[in-house]
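>>> Next come a sequence and a model predicted from it.
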Amino acid sequence: MDLENAKVQMRKGILEFCILHIISRGEVYASDMLEELTSAKIMVVEGTLYPLLTRLKNSGLLDYKWVESASGPPRKYYVLTDTGRVFLTQFEETWTDLQASVAQIIQDSFHHHHQQDQGQA
């Protein structure tokens, strides 16, 4: 099994969640979103973001509006729709449950290995 591929797949699974979370704070420009995702090491390829934003928009979870810019052409700012807010709330519940489940499994594995190390398995 390829570790890099596994890491990419894991990131992909939570990328939408992170994007929706960033947009939930208020209107956000794509390049600012990209900067935050990159600095958090969630995403490193710019080409991944725009198709994902389009898919989320087509799913009715987000929308965008054009805002005039003093320094050039209008900029596209993304916002969550009401549907997107409901989706994000449900996604957060799932994330919280998953985190707890994964933490429990990791903790059980740690205890199991610790017992084996002490010859108590």
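Structure's in. What do you need? Residues are numbered from 1 along each chain as shown.
>>> Every contact and neighbour count from this point should use C-alpha atoms.
OK.
>>> looking at it, residue 22 is touching residue 35, isn't it?
No: distance between residue 22 and residue 35: 11.3 Å, which falls outside the contact criterion (C-alpha atoms under 8 Å).
>>> between the two, which one's more packed in?
Taking other C-alpha atoms under 10 Å, residue 22 and residue 35 do not tie; residue 22 has more neighbours (19 against 14).
>>> Tally up the residues packed near residue 108, please.
For residue 108, using other C-alpha under 10 Å, the count is 12.
>>> I misspoke; the intended subject was residue 43.
Other residues close to residue 43 by other C-alpha under 10 Å number 18.
>>> element containing it, please.
According to DSSP states H and E, residue 43 maps onto no helix or strand at all.
>>> Mind listing what's buried along stretch 68-76?
Residues of stretch 68-76 classed as buried: residue 76 (neighbour count, 16 or more other C-alpha atoms under 10 Å).
>>> for comparison:
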Amino acid sequence: MNAQLKKGVLELVVLESVRQRDMYGYELVEEVSKVVDVNEGTIYPLLKRLTNERYFETYLRESTEGPPRKYYHLTAAGVLYRDTLEKEWNELTEKVGAFLEGCKNG
């Protein structure tokens, strides 16, 4: 997938994943990778930025497999931001789809 397209949808996929349930970083990398090919070096800076922008809260939870894990939880502001991104995504895909369809028929 084109890197610019990927970057554009990555925030929405991350926010929606955490909206479904709280996740820790590596778990989130695995979940997002089901939709968009990403690695830890892409996800962790995004998580840090979204946390700094107060769209996520974090907390530690003990792990049976090593040190405690940092979990991400979507805040009310994060839900509103996610909803805004989804609306923008839907409008964009509808317009681009209509444009492409018009080009085929025109």
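Happy to help now that I have it. Here the structure is a predicted model, which means the values were calculated and not measured.
>>> Kindly provide the TM-score of these chains.
Scored against TM-score structural alignment, normalised by the length of structure 2, the superposed chains reach a TM-score of 0.91; 106 aligned residues with a C-alpha RMSD of 1.4 Å.
>>> doesn't residue 32 of structure 1 fall inside a strand?
No: counting by DSSP: H, G, I helix; E, B strand; the rest coil, residue 32 of structure 1 falls outside a strand, being helix.
>>> Aligned to it, what sits in structure 2?
Matched across to structure 2, residue 32 of structure 1 falls on residue 27, judged by TM-score structural alignment.
>>> tally of neighbours for its match?
Residue 27 of structure 2: 12 neighbours (other C-alpha under 10 Å).
>>> Likewise for residue 29 of structure 2?
The burial count for residue 29 of structure 2: 21, using other C-alpha under 10 Å.
>>> Ok, the one 3 residues further on next?
Residue 32 of structure 2 has 20 neighbouring residues, counting by other C-alpha under 10 Å.
>>> Likewise for residue 57 of structure 1?
Using other C-alpha under 10 Å: residue 57 of structure 1 sits among 18 other residues.
>>> Can you name the residues that contact the closest residue in space to it that isn't next to it in sequence?
Leaving aside its sequence neighbours, residue 57 of structure 1 sits nearest to residue 63 (C-alpha to C-alpha, 6 or more residues apart in numbering; 5.6 Å). The neighbours of residue 63 of structure 1, taking C-alpha atoms under 8 Å, 6 or more residues apart in numbering as the test, are 57, 78-81.
>>> and these as TSV, adding distance to residue 9 of structure 1?
Supplementary listing: the contacts of residue 63 of structure 1 in TSV, determined by distance: C-alpha to C-alpha, whole Å:
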residue	distance to residue 9 of structure 1
57	22
78	25
79	26
80	25
81	27
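>>> mind listing what the most centrally placed residue in structure 2 touches?
For structure 2, the residue nearest the mean C-alpha position is residue 14 (1.8 Å; C-alpha atoms, centre = their mean). Contacts for residue 14 of structure 2 were tallied using C-alpha under 8 Å, 6+ apart; they are 28, 32.
>>> corresponding residue for it in structure 1?
Match for residue 14 of structure 2 (TM-score structural alignment): residue 19.
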